[in-house]
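S.K.: Need a 3D model of the following:
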Amino acid sequence: MNARVGFIGGGRMAEALIESIIVSNKIKPCNVNVSDVNADRLAYLKDRYGVNTFMLNTEVVALSDIVVLAVKPQVMSAVLREIKNAVIPQQLIVSIAAGYPIENIEKILGSDKKIIRVMPNILVKVNEGTIAFAPNSRVSEDEVSLFKEFFEAAGEVIEVEERLMDAVTGLSGSGPAFIFLVIEALADGGVRAGLPRETALKLAAQTVKGSAKMVLKGEHPEVLKDSVMSPAGTTAEGVAKLEEKGVRSAFIEAVFAAFKRSVEISGLVKKW
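M.R.: All right, here's what the predicted structure looks like:
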């Protein structure tokens, strides 16, 4: 890919994306530009990945075909106002600021700009992320393909309607924390049963990883669950205990609670 990619903001999510596209050879380090307010952070990124670094956001915009806005939503408006005169209609603007709608970006940069709103999750750090995206009407099919090629190095890319971004946040944005909790709890159960902590943690993590792979092959979780449950067996006893404790309902409520909080935050962002 010959495109030049710029990152405004060099935080953890930006770094995860930078690492994934460089390791996958999608883009050469010399074609990656990064700006940040933290000079030490820029020095680290330059030293580790060989990317070009700048203190001025406008320099990154001027040198990039794709501009990734990787800043916190509370500073997004200020950053947009800073770069608005440098952005041209031919550039692709990609925002990963949580809760910040395309409408707000267009109000500052102009409705003639090509904008894609993205919700990645922390799993992009291991190239197993979910990256939900919603483009505005100015983005062409070829540009969507270019965007997908760029982000697929970091995980599964899924197009959704922008109105569903809060639901995405509740499920895949917050979801890894819920699964980390599951892994920890499974390991604790193993330790309670006599396993060494390290062994229990490896068994728990691998169990979750393998289970996810089976679902992603297209088999329904209910069918897979039933295939493990023998009549009056150990799994049936364990599942009955989970149902008794309301674990299924707890996960549903956790995702919905995260979704509702995302809606609240999005409402606040729209007023900024």
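
S.K.: CA atoms for contacts and neighbours, from now on please.
M.R.: OK.

S.K.: Contacts only, for Ser95.
M.R.: For Ser95, the contact set (CA atoms under 8 Å, 6 or more residues apart in numbering) comprises Val68, Leu69, Ala70, Ile115, Ile116, Arg117, Val118.

S.K.: from those, which two are the most distant?
M.R.: Ala70 and Ile115 (13.6 Å; CA to CA).

S.K.: Can I get the buried part of the contacts of Ser95 as one ChimeraX selection?
M.R.: Here is the ChimeraX command that selects the buried residues among the contacts of Ser95 (16 or more other CA atoms under 10 Å):
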select :68,69,70,115,116,117,118
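
S.K.: Now flag whichever of the contacts of Ser95 is closest to Leu268.
M.R.: Arg117 (17.4 Å).

S.K.: what about the closest one, is that helix, strand or coil?
M.R.: Following DSSP: H, G, I helix; E, B strand; the rest coil, Arg117 is assigned to strand.

S.K.: in the chain, which spans are strands?
M.R.: 5-8, 32-35, 52-54, 66-69, 92-95, 114-120, 129-135, 155-159 (DSSP state E).

S.K.: Turn the ones you listed into JSON lines, including distance to Val223.
M.R.: Formatted as JSON lines, these follow (distance: least, CA to CA, whole Å):
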{"stretch": "strand 5-8", "distance to Val223": "43"}
{"stretch": "strand 32-35", "distance to Val223": "45"}
{"stretch": "strand 52-54", "distance to Val223": "50"}
{"stretch": "strand 66-69", "distance to Val223": "41"}
{"stretch": "strand 92-95", "distance to Val223": "38"}
{"stretch": "strand 114-120", "distance to Val223": "29"}
{"stretch": "strand 129-135", "distance to Val223": "24"}
{"stretch": "strand 155-159", "distance to Val223": "24"}
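
S.K.: do you know which of those strands lies nearest Ala236?
M.R.: Ala236 lies closest to strand 129-135 among these, at 31.6 Å (CA to CA).

S.K.: what's in contact with the closest one?
M.R.: With contacts defined as CA under 8 Å, 6+ apart, strand 129-135 is touched by 114-124, 144, 151, 154-162, 165, 168, 172.

S.K.: buried subset of these?
M.R.: For the contacts of strand 129-135, buried by 16+ other CA under 10 Å: 114-124, 144, 151, 154-157, 162, 165, 168, 172.

S.K.: one more to put side by side:
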Amino acid sequence: MSKIVFIGGGNMASCLIGGMIANGMASEKILVSEPGAEARQKLSELHGIETTADNRAAAGQATLLVLAVKPQIMAAVVKDLATALGHKPAVVSIAAGIPIAALENWLGSEIALVRAMPNTPALVKSGATGLYANSLLNDQQKQLVDQLFESVGYACWVEREALIDAVIAVSGSGPAYFFLILEAMQKIGRELGLPEQTAEALSLHTALGASRMALESDATAAELRKQVTSPGGTTQSAINSFEQQGLENTFRQAMTSAVNRAEQMSEEFTS
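M.R.: Predicted coordinates for the structure are as follows:
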């Protein structure tokens, strides 16, 4: 029986577990190793799964091993697991900034390894995840990885590991960009005289509606924007102001900064 084992039982792990079970995976096929007794109890009660505090014993049962611990402690955790993986499970890391080379250094070069970059909307089953694997991942393992991340939203594979940094800039960090825009729209809506709750509700529903239109339409984002931008109207005035202020270049600089930081983090783990 295939078994998905999580090392670390935090929010993202719990989200992925919930998604898998909601999509029909039997709870007995999932095991979580988590040091906190309270967290283990919460996971057991929430999902009806088995938990343990023994990382090595858990890893020894894995068909797919998901490393869901913070980057700062990943090296120590993974090095301790290396000798428990003689059965060669596929290993997935959801920690930002840790390259395949670092994982291979800690686990050896004969393990199928996957870097996954999910984002926080996965917590509400609306996530976007970028994936990259080394050459050892077989089709059956890839299918299981797809099943895992598609249970909480959209998932796609990139051909080069360096593109995971671009994934981080677009979708990994992306939710914060939208939250920042919402903050500004709500604040300015209040300045324009709207009650706080009204400004919040209007901006949130506008974001939701625009996203649904973009997802469900065959039109590009540029085409959809043009459809709602009447020449000489209020939207055209606002768009002109954004363009005059260099909005696209601001985004370019910000997203490039995210890529640069991701590259620096990778270098820190391989140096």
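
S.K.: hang on, the earlier thing: do you know which of the strands of structure 1 lies nearest Phe178 of structure 1?
M.R.: Taking the strands of structure 1 one by one with CA to CA, strand 129-135 is closest: 14.9 Å.

S.K.: How much space separates the residue nearest to the spatial centre of structure 2 from Ala68 of structure 2?
M.R.: Closest residue to the average C-alpha location of structure 2: Pro118 at 1.1 Å, with CA atoms, centre = their mean. Applying CA to CA, to the nearest Å, the value for Pro118 of structure 2 to Ala68 of structure 2 is 11 Å.

S.K.: Identify the contacts common to the two.
M.R.: Contacts common to Pro118 of structure 2 and Ala68, judged by CA under 8 Å, 6+ apart, are Ile94.

S.K.: mean deviation (superposed) between stretch 175-186 of structure 2 and structure 1, please.
M.R.: Superposed on structure 1, stretch 175-186 of structure 2 shows a mean distance of 1.1 Å to its aligned residues (mean CA distance after the TM-score superposition for structure 1).

S.K.: For that stretch, list every residue counted as buried.
M.R.: So stretch 175-186 of structure 2, judged by 16+ other CA under 10 Å, has buried residues Leu182, Met185, Gln186.

S.K.: ok, now stretch 141-154 of structure 1?
M.R.: Glu143, Val144, Phe147, Lys148, Phe150, Phe151, Glu152, Ala153, Ala154.

S.K.: how much space between the aligned partner of the second one in structure 2 and Leu113 of structure 2?
M.R.: Pointing back at Val144 of structure 1 there. In structure 2, Val144 of structure 1 lines up with Lys142, judged by TM-score structural alignment. In this view, Lys142 of structure 2 and Leu113 of structure 2 are 10 Å apart by CA to CA.

S.K.: again, but for Ala62 of structure 2
M.R.: Note on Ala62 of structure 2: its distance to Leu113 of structure 2, by CA to CA, is 14 Å.

S.K.: next one: Gln143 of structure 2
M.R.: 14 Å.

S.K.: repeat for Ala90 of structure 2
M.R.: In terms of CA to CA, Ala90 of structure 2 sits 6 Å off from Leu113 of structure 2.

S.K.: and for the two, which residues touch both?
M.R.: Leu137.

S.K.: Show me what the biggest helix by length in structure 1 is packed against.
M.R.: Counting residues, the longest helix found in structure 1 (DSSP state H) is helix 247-271. Helices and strands touching helix 247-271 of structure 1, by 3 or more CA pairs under 8 Å, 6 or more residues apart in numbering; DSSP states H and E, are helix 165-168.

S.K.: got the contact list for the helix it packs on?
M.R.: In contact with helix 165-168 of structure 1 (CA under 8 Å, 6+ apart) are residues Gly99, Met119, Ala132, Phe256, Phe259, Lys260, Ser262, Val263, Ser266.

S.K.: How about the fifth one, nearest residue that isn't a chain neighbour?
M.R.: Distance criterion CA to CA, 6 or more residues apart in numbering; nearest residue to Phe259 of structure 1, sequence neighbours excluded, is Gly170 at 4.1 Å.

S.K.: Ala43 of structure 1 -> structure 2?
M.R.: So, by TM-score structural alignment, Ala43 of structure 1 is matched to Gln41.

S.K.: Can you find the partner of Ser93 of structure 2 in structure 1?
M.R.: Residue pairing (TM-score structural alignment): Ser93 of structure 2 is matched to Ser95 of structure 1.

S.K.: With Met119 of structure 1 as the reference, measure out to its match.
M.R.: Taken as CA to CA, the span from Ser95 of structure 1 to Met119 of structure 1 is 8 Å.

S.K.: What of Ala212 of structure 1?
M.R.: 21 Å.

S.K.: do Glu219 of structure 1 as well
M.R.: 26 Å.

S.K.: And for Ala154 of structure 1?
M.R.: 12 Å.

S.K.: any idea what Val118 of structure 1 aligns with in structure 2?
M.R.: By TM-score structural alignment, Val118 of structure 1 lines up with Ala116.

S.K.: from the middle of its chain, how far away would stretch 174-190 of structure 1 be?
M.R.: 19 Å (CA atoms, centre = their mean, to the nearest Å).

S.K.: burial measure for the spatially closest residue to Ile88 of structure 1 that is not a sequence neighbour, as a count.
M.R.: Using CA to CA, 6+ apart and skipping residues adjacent in sequence, the residue nearest Ile88 of structure 1 is Lys113, 7.2 Å away. Using other CA atoms under 10 Å, Lys113 of structure 1 has 20 neighbouring residues.

S.K.: next one: Gly50 of structure 1
M.R.: 17.

S.K.: same deal with Ile98 of structure 2?
M.R.: 23.

S.K.: isn't it right up against Ser266?
M.R.: Yes: using CA atoms under 8 Å as the test, Ile98 of structure 2 is close enough to Ser266 to be in contact (5.5 Å).

S.K.: Report the mean distance between stretch 252-270 of structure 1 and its aligned residues in structure 2.
M.R.: Per aligned residue, stretch 252-270 of structure 1 averages 1.2 Å (mean CA distance after the TM-score superposition for structure 1).

S.K.: In structure 2, which residues correspond to that stretch?
M.R.: By TM-score structural alignment, stretch 252-270 of structure 1 lines up with residues 252-270 in structure 2.

S.K.: hmm, back to that, quick one, what contacts the match of Ala43 of structure 1?
M.R.: Gln41 of structure 2 touches nothing, counting by CA under 8 Å, 6+ apart.
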